[in-house]
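Chemist: sequence and computational prediction follow.
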Amino acid sequence: MSTEQAELRARLEARRGGVHGPFQVLLRSPELGGRLEELSTSCMRDSALPPRLRELTLLTVARRFDAQHSWLAHVGRGEAAGLDPAALARLARGEEPGFRGPDERILHRFVEQLLADHFVDDDTYAAALAEFGERTLIDLVIVTGGFASLALVLNTFQVDLPPTAAPPFPDVTGFRRTPRDNAPAAS
């Protein structure tokens, strides 16, 4: 382990109680990995989003990217922050979650559009701006990108679930999505 890796490991252990999930991989690229860890920490601690909506953002990203490890690490936190467990179960199954709060519905729609289309339609943008304000909306986009980066690290480097954990997504087996009945045929 290089000096930089040892320093990052020490920081991860101090901040996070160990080197878990995507941070196992980030340790192998200590300069950029350390910066992504700092962004992740800032997203969780410094964002204008309240904890409930931060967790909803993370869980929406985790489901969109099939990042089962992230989902399992945060679903309990989301519930503890006030997210409806039944809505989260629907989200995990790939169904319309039917979140209770208007802020949750707006946020989920915004993040889904951002990740699926790479743009947000005018109505969704206007609703999100009215609900959250400009600073929070900017933070939401940054948080979404940070969480997406971590999801990509988890999946690319196949960071496995804890040995006793059941996979949370019925359409994902290991690191492969199972075909859906309505999925377009591969060409």
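Modeler: It's in.

Chemist: CA atoms for contacts and neighbours, from now on please.
Modeler: Noted.

Chemist: quick one: the strands in this protein?
Modeler: Secondary structure of the chain by DSSP state E: the strands cover 172-173, 176-177.

Chemist: need the longest helix for the protein.
Modeler: In the chain, with assignment by DSSP state H, the single longest helix is helix 134-156.

Chemist: can you point out the buried residues in it?
Modeler: Within helix 134-156, the residues that count as buried by 16 or more other CA atoms under 10 Å are 136-137, 139-140, 142-155.

Chemist: elements contacting that helix?
Modeler: Other helices and strands packing on helix 134-156, by 3 or more CA pairs under 8 Å, 6 or more residues apart in numbering; DSSP states H and E, are helix 22-26, helix 30-45, helix 51-64.

Chemist: give me the residue at the spatial middle of this protein.
Modeler: L58 (3.0 Å; CA atoms, centre = their mean).

Chemist: distance-wise, check the residue nearest to it when sequence neighbours are not counted relative to L26.
Modeler: With sequence-adjacent residues excluded and distances taken as CA to CA, 6 or more residues apart in numbering, L58 is closest to F147, at 6.1 Å. From F147 across to L26, the span is 14 Å (CA to CA, to the nearest Å).

Chemist: for comparison:
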Amino acid sequence: MPRIPYPSPENLSPVVRERLAGNPPNVTRMLVGASEPVYLGFGALAQGLMKGSPLDPKLRELAILRVGYISNCKYELFQHEPFGRFVGLTDDQLAAIKAGDAASPSLDEQQSAVLRFVDDIVLNVRPGDETLAGVRAFLSDSDVIDLIMVTGNYMTVCRFLETTGIEVDEDAIDWNAYTAAK
């Protein structure tokens, strides 16, 4: 049972209520409790990061999963471990991400740099100059900014999930359907 109750659909605007059609995941059921501008704005940011950013999906999922592991956020990991596999991360890479093992032979140099960068952002807020330079050696400045936004967004998501006590869904999101939808 969540620590904050899921909002009642009859208390929501028609625009927001429409988003609840079709049995959405529990995170969506709770997010609709935010004010409408916050809910819609957050959704636009999340969609931009997941579907609009040119950042390599493997690197995006590496960042999301690392934030989830550091945050010990079961819901986030339940949803994104399958998506990490969907975009091509291997079990060995997932184990390295979980352990924070940037030296793992399962990670290439770019993935190792991203893992160090995400750890530095989450644990220190301001990454060190060397860590930032390490990731900039592989990514455009635009991709670095997207990576920062993904990391920060999922720090927010994990804190939202853990604070509200959202229950893990029975099934993970159908990532094939999600990626096919506009």
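Modeler: Received the coordinates, thanks. Just so it is clear, the model here is predicted, and its values are computed rather than measured.

Chemist: picking that back up, corresponding residues in structure 2 for the longest helix of structure 1?
Modeler: Aligning helix 134-156 of structure 1 against structure 2 (TM-score structural alignment) gives residues 141-163.

Chemist: average offset of that stretch relative to structure 1?
Modeler: For stretch 141-163 of structure 2, the mean deviation from structure 1 after alignment is 0.9 Å (mean CA distance after the TM-score superposition for structure 1).

Chemist: how far does that stretch sit from the chain's center?
Modeler: On the basis of CA atoms, centre = their mean, to the nearest Å, stretch 141-163 of structure 2 sits 6 Å off its chain's mean C-alpha point.

Chemist: and for it, what's in contact with it?
Modeler: By CA atoms under 8 Å, 6 or more residues apart in numbering, the surrounding residues in contact with stretch 141-163 of structure 2 are 3, 27, 46, 49, 53-55, 60, 63-64, 67-68, 71, 73, 75-76, 118, 121-122, 135-136.

Chemist: and if we set it to 7 Å?
Modeler: With CA atoms under 7 Å, 6 or more residues apart in numbering as the test, stretch 141-163 of structure 2 has contacts from 49, 53, 55, 60, 63-64, 67-68, 71, 73, 76, 118, 136.

Chemist: stretch 13-23 of structure 1 too?
Modeler: Taking CA under 7 Å, 6+ apart as the rule, stretch 13-23 of structure 1 contacts 9, 12, 69, 150, 153-154, 159.

Chemist: at 6 Å instead, please
Modeler: 12, 154 (CA atoms under 6 Å, 6 or more residues apart in numbering).

Chemist: what about it, start to end distance?
Modeler: With CA to CA applied, stretch 13-23 of structure 1 spans 10 Å between its terminal residues.

Chemist: again with stretch 43-51 of structure 2
Modeler: 12 Å.

Chemist: map F65 of structure 1 across to structure 2 for me.
Modeler: Match for F65 of structure 1 (TM-score structural alignment): S71.

Chemist: also S2 of structure 1?
Modeler: Using TM-score structural alignment, S2 of structure 1 pairs with N11 in structure 2.

Chemist: tell me, how many residues neighbour that match?
Modeler: The local packing of N11 of structure 2 (other CA atoms under 10 Å) involves 10 other residues.

Chemist: how about the one 3 residues further on?
Modeler: Burial measure for P14 of structure 2: 10 neighbouring residues, criterion other CA under 10 Å.

Chemist: got the contact list for it?
Modeler: Going by CA under 6 Å, 6+ apart, P14 of structure 2 touches no other residue.

Chemist: that one and V32 of structure 2, how far apart?
Modeler: Shown here: P14 of structure 2 relative to V32 of structure 2, a distance of 11 Å by CA to CA.

Chemist: again with L45 of structure 2
Modeler: When L45 of structure 2 is compared with V32 of structure 2 (using CA to CA), they lie 15 Å apart.

Chemist: higher neighbour count, these two?
Modeler: When L45 of structure 2 and V32 are compared for neighbours, V32 comes out ahead with 23 against 15, by other CA under 10 Å.

Chemist: hmm, back to that, what's the closest of the contacts of stretch 141-163 of structure 2 to L107 of structure 2?
Modeler: Ranked by distance to L107 of structure 2 (CA to CA), those are led by A63 at 13.2 Å.

Chemist: tell me the counterpart of D108 of structure 2 in structure 1.
Modeler: With TM-score structural alignment as the criterion, D108 of structure 2 matches G101.

Chemist: can I get the helices and strands packed on helix 134-156 of structure 1 in JSON lines including distance to L107 of structure 1?
Modeler: Formatted as JSON lines, those follow (distance: least, CA to CA, whole Å):
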{"stretch": "helix 22-26", "distance to L107 of structure 1": "25"}
{"stretch": "helix 30-45", "distance to L107 of structure 1": "16"}
{"stretch": "helix 51-64", "distance to L107 of structure 1": "7"}
